[in-house]
Each structure stands twice: as structure tokens, then as C-alpha cells.
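Colleague: coordinates only, sequence not included:
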């Protein structure tokens, strides 16, 4: 069981740093999950108010009781909670800053989805594949969600032609294979690094650095 770092705590919520590879919620075939593992660590039941994908690491909120969970779920739905992500991507992206507004098909219907993005770093790496030189364009991208659809960032960046490295569902599978072999990367290169919360009438910002496995990729 992985220890789950706590970044902030008050009488209603915890801001935690979810590790890569940990599901938020237990279920069939899930050995470890955030809700169960953290509840065991703390000695009391915690309540999820939003989720991150299993393979996405970083900051998220959990509530200490059902009343607080209801309150913070509503705050998130009303967009009073701001979340910022960093992703490492490969491909092409133009323009380098903008807003992606493209519907995502979920649960049998199309839903509005809006993602703000900005390239904050770009670089190239050369690889030898089957005796031929292959040049890949890499980008570190800052992202903010206006909506919270499942896999929204992953889907939007893929449709822009710049999928997230290590994304085995929406990414470039051929390129992922090269990168995994040459750079020894196994993780999805996406992390929630900043969250801004309305606490006691003031917006409080909590942030972390990108995880070490993302730093290795960006060298």
C-alpha cells in the first residue's frame, strides 16, 4: 500500500497528492484504491468529491464527512475550484496557446468540453528506429479545465495532434512504443499540479512540482 501525501487539511477536507497507478475508488479487481487506502491510514472514512484517472497523479480533494462532501462537490460543479495540470506530449500543436472546445461522447451522448492550454516548453529528441533516424517533437503543456469530462485532457490533446506520452488509450501507439523502449517510460505523463480552493472567503492555492518520472522525460 502506497503512503498518500497530505498537502493540506482542515475540518472539512484534505488536499492530497495521489500517486500514479492508484485508482480513486475500489471495485472488482481493484486491489488498492485511494478511498480505501486513505481511510485505513487515517482511521476514518473519507469521501470522494472528484476523481483523477488511475494513471494520472497529483492534487485532489477528499472530504472528511458526507456533509462536507456534498458542499465541495457543489463548489467543484459551480467552478469555484480551479485545477491546473501539466502534460508531456509528442507530435504537433498549433497554436501554442488556446482553448479547445470540442464535444466528448460519453454515456451515449455528446457533452460539451472545454480545455485551456499553453505550451510552456518544447524540445526535440532523435531516435534510431530500424536503422533510420526519427525526430520527435516534445512539449510540456499547462492545462486548465472548464469542464470535467472523463479523459477530457487526453482526448482533446489527441485530437489536436499532440497526444500525451504514455497514453495507451488515446495516444500515438507507435510513438509510445519508441519512447517506452528508448526512455524507459511506463507512466502516463499527466499530473494535477495546482488547485485553488475557496477557504474562509479567500482563494487559497496549493501546488506541487511535476513528478520525477516526468522530469526524466523532459531532460
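Modeller: That came through, no problem. Quick caveat, the model's predicted, so the values are computed rather than measured.
Colleague: use CA for all of it now, contacts and neighbours both
Modeller: Noted.
Colleague: can you tell me the SS state at residue 88?
Modeller: Per DSSP: H, G, I helix; E, B strand; the rest coil, the local secondary structure of residue 88 is strand.
Colleague: quick one, what contacts it?
Modeller: Residue 88 makes contact with 138-141, 164-165, 189-190, 214, 218 under the criterion Cα atoms under 8 Å, 6 or more residues apart in numbering.
Colleague: by neighbour count, which of those residues wins?
Modeller: Within these, most neighbours by other Cα atoms under 10 Å means residue 165, with 31 neighbours.
Colleague: picking up where we left off before, identify the farthest-apart pair in the contacts of residue 88.
Modeller: The widest separation within those, taken as Cα to Cα, falls between 138 and 190 and amounts to 13.7 Å.
Colleague: okay, one more to line up with it:
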């Protein structure tokens, strides 16, 4: 396979279809441009949502282009093939010969990926316990489930292949219980509820997820309970029945209550602009403290792969979320909506 030159990776290429190539297939048209890659790789890019025609993402290789069409390609970066040990501090809640439970800090990426080759949780784990190097996956050794970069909280990491297989099976069978604490904008009409709405790639903005039609996404179920209701926001206890990418963030935004601090799903400056002017300075100070989405994986329960006994763990809110709760609270706050 032809290797893409390093200087091309992560770049954005835009071309205009000439009259001589009108009605060509999209993949054929791009293969005749200056992109130094094979047609098969271009087809993979198209199917992954990296190509747009006139600002609309097109995922069909056989899409016909017309004269004057603007075809844009966001060239994917090549992900790292290995991870190296790095001496990064870890907050280890529990550890034995089979697994670890880690309280991941906000801002830490779980495993090496495009744009994040170093300083990830996996790099830290490889330094802490070298036995992870025996896993077949050199980039995600022992990882059972993931958290977004700016979501903090509890994660299970397997130290052995048999433990990883057991825990992954539990996760697939929805027997691992994962509880979250979050802050969302606004007051909820009901004290608790269930959001059952399919989640898939956003039809136009491919780096985001969205609630989509059933045939374009996967079933996603989130349960929530209002722990405290304040004038501008609500403290929530959340539980995942499924584990889709950005699920809680997408579901709460879909309800009109985005996670506070979330810049991707309308929970930061966009929402701040819609608040009462008298409250805005205080809320802006809160967002200055809370530099990420206010979401924390606070509870975890699973069956141990060797003992067969249930294990449960809780992690208190990190300081930035504690401060945000205090700044949201005032004399009008109540319990429940």
C-alpha cells in the first residue's frame, strides 16, 4: 500500500470538478486528482465520512459528481501502531492480579490515537504494570471500556487476557453497571426519566454524534434522576443501559439540557448566551472554572473474573465539578424539579 506523506496527514484538500469529469463516480474522480493514495484507500475515506460534496458529507463511492461541484477531503491521520510506557501518575482505586480500577482524570485520553500519541492512560498503565505488553492489541491493551478525554471517573482495566475476555463479555451483556454524575443546563420537567433514542454519526458534522433515525444509528438508552435542581442547572445521577459514543452528552442535548461546559453539544458559550443577563456574569465565572464537560463516571459495579464476587466502587466529584455545583447553587435551589 502506498504510504501517504506525513505532511498530508490531517490536512484538508478541496477541489472543483471540471466539465471534462462531470458525471464521474466520486471515487474515480478523486483517484485522478493529486492525492498520492490508491483508489481503495479513497473508497475507505468516503465510507468513513471524510469526503463532502458542496458541504454535504457523501458516503457512497458511486456518487456522481457534476461540473462545478466542490469536493472536500479531510485526510485522516494514521493512528499510532504501538504505545510506549511513560511515568505518568495514576489514581488507582483498586488493584489485584487480574485487574485495576482507575479514577481517570479529566483531560487524559484513554489510548493513543491520531493527535494523541503520548501521555495517555495506556502509556501510564504500561509503565505501572508491564504485563499489559502481552496483549495482542498494542495500542489498547487491557482496555475494557472507554471514557471521553474530558470525562473523568472510574474505568476497569484488565491485566490478563482471560480477565479481559470475561469483563468484555459482561460489558456486551450489559451486566457491568456504570453510573455517572453530571451537571446539565436548566430545570427538568420530571424528577427522573429514560431517554431511548438511537445515536449515530451527525449527518453533516462527522466528528459529532447525534440522535438519528433508527436505520442510521444504534439503539441508545440513558436513565437519569435529578438529584438537585437549581435556577440555571440540575445535578443529575445517570445510568447507561447502552454505551454509545458521547451517549449521555448527545441524549441530554437532545432533551434541550446539554451538559454544562460541553463545547461540542451546545453546553458552553452557546448556552451561556441564552441565560438571563443578570445571571450571566456568575455563570461565566463558573465556566472559567469548569474547562470541560461536567460529567464524571462516579459508580462502577461488576463481577470479578476470578472470584465471581460482585465488586462495586464509587468516586467522589473532582474539584472543578464541586466548585461548579457551589457556584450554581443559591437560595432558590431545591431538591428535585
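Modeller: Sure, I can see it. All values derive from a computational prediction rather than experimental measurement.
Colleague: if we can go back for a sec, export the contacts of residue 88 of the first structure to CSV and tack on distance to residue 68 of the first structure and secondary structure?
Modeller: What follows is those, written out as CSV (distance: Cα to Cα, whole Å; DSSP: H, G, I helix; E, B strand; the rest coil):
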residue, distance to residue 68 of the first structure, secondary structure
138, 41, strand
139, 38, strand
140, 35, strand
141, 33, strand
164, 34, strand
165, 36, coil
189, 31, coil
190, 28, strand
214, 33, helix
218, 39, coil
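Colleague: spell out the residue ranges of the helices in the second structure.
Modeller: Secondary structure of the second structure (DSSP state H): helices at 26-31, 39-47, 121-128, 161-172, 247-254, 269-272, 280-289, 319-328.
Colleague: trace residue 88 of the first structure over to the second structure, please.
Modeller: For residue 88 of the first structure, the aligned position in the second structure is occupied by residue 183, per TM-score structural alignment.
Colleague: find the nearest non-adjacent residue to that match, please.
Modeller: Taking Cα to Cα, 6 or more residues apart in numbering, and ignoring the residues beside it in sequence, residue 183 of the second structure has residue 235 as its nearest neighbour in space, at 4.8 Å.
Colleague: residues touching the counterpart of that neighbour in the first structure, list them.
Modeller: Residue 235 of the second structure maps onto residue 140 of the first structure when the alignment is built from TM-score structural alignment. For residue 140 of the first structure, the contacting residues are 86-89, 119-122, 218, taking Cα under 8 Å, 6+ apart as the criterion.
Colleague: corresponding residue for residue 191 of the first structure in the second structure?
Modeller: With TM-score structural alignment as the criterion, residue 191 of the first structure pairs with residue 296.
Colleague: got a list of what its match touches?
Modeller: For residue 296 of the second structure, the contact set (Cα under 8 Å, 6+ apart) comprises 151-153, 180-182, 317-318.
Colleague: let's see it at 7 Å
Modeller: 151-153, 180-182, 317 (Cα atoms under 7 Å, 6 or more residues apart in numbering).
Colleague: try residue 290 of the second structure
Modeller: Residue 290 of the second structure makes contacts with 261, 320-321, 324, as judged by Cα under 7 Å, 6+ apart.
Colleague: and of these, the nearest to residue 41 of the second structure?
Modeller: Proximity of the contacts of residue 290 of the second structure to residue 41 of the second structure (Cα to Cα) peaks at residue 261, which lies at 37.0 Å.
Colleague: what do we get in the first structure for that closest one?
Modeller: Structural correspondence for residue 261 of the second structure with respect to the first structure (TM-score structural alignment): residue 166.
Colleague: with residue 222 of the second structure instead?
Modeller: Taking TM-score structural alignment as the criterion, the aligned counterpart of residue 222 of the second structure in the first structure is residue 115.
Colleague: same question, residue 164 of the second structure
Modeller: Using TM-score structural alignment, residue 164 of the second structure lines up with residue 69 in the first structure.
Colleague: ok, for that match, nearest residue in space, not its chain neighbours?
Modeller: Nearest non-adjacent residue to residue 69 of the first structure (Cα to Cα, 6+ apart): residue 63, at 5.0 Å.
Colleague: follow-up on the earlier one: filter the contacts of residue 296 of the second structure down to the ones in strands?
Modeller: Secondary structure of the contacts of residue 296 of the second structure is defined by DSSP state E; positions in strands are 152-153, 180-182.
Colleague: out of those residues, which end up buried?
Modeller: Using 16 or more other Cα atoms under 10 Å as the burial test, these include 152-153, 180-182 as buried.
Colleague: can you tell me how far residue 67 of the first structure sits from residue 73 of the first structure?
Modeller: Computed as Cα to Cα, to the nearest Å, the residue 67 of the first structure to residue 73 of the first structure distance reads 10 Å.
Colleague: which one of these two has more residues nearby?
Modeller: Between residue 67 of the first structure and residue 73, residue 73 has the larger neighbour count (other Cα under 10 Å), namely 17 against 11.
Colleague: residue 126 of the second structure pairs with which position in the first structure?
Modeller: Matched to the first structure by TM-score structural alignment, residue 126 of the second structure sits across from residue 39.
Colleague: how many other residues sit next to residue 97 of the second structure?
Modeller: Residue 97 of the second structure - counted by other Cα under 10 Å - has 10 other residues nearby.
Colleague: that one matches what in the first structure?
Modeller: Using TM-score structural alignment, residue 97 of the second structure pairs with residue 11 in the first structure.
Colleague: not counting sequence-adjacent ones, nearest residue to its match?
Modeller: Using Cα to Cα, 6+ apart and skipping residues adjacent in sequence, the residue nearest residue 11 of the first structure is residue 64, 7.4 Å away.
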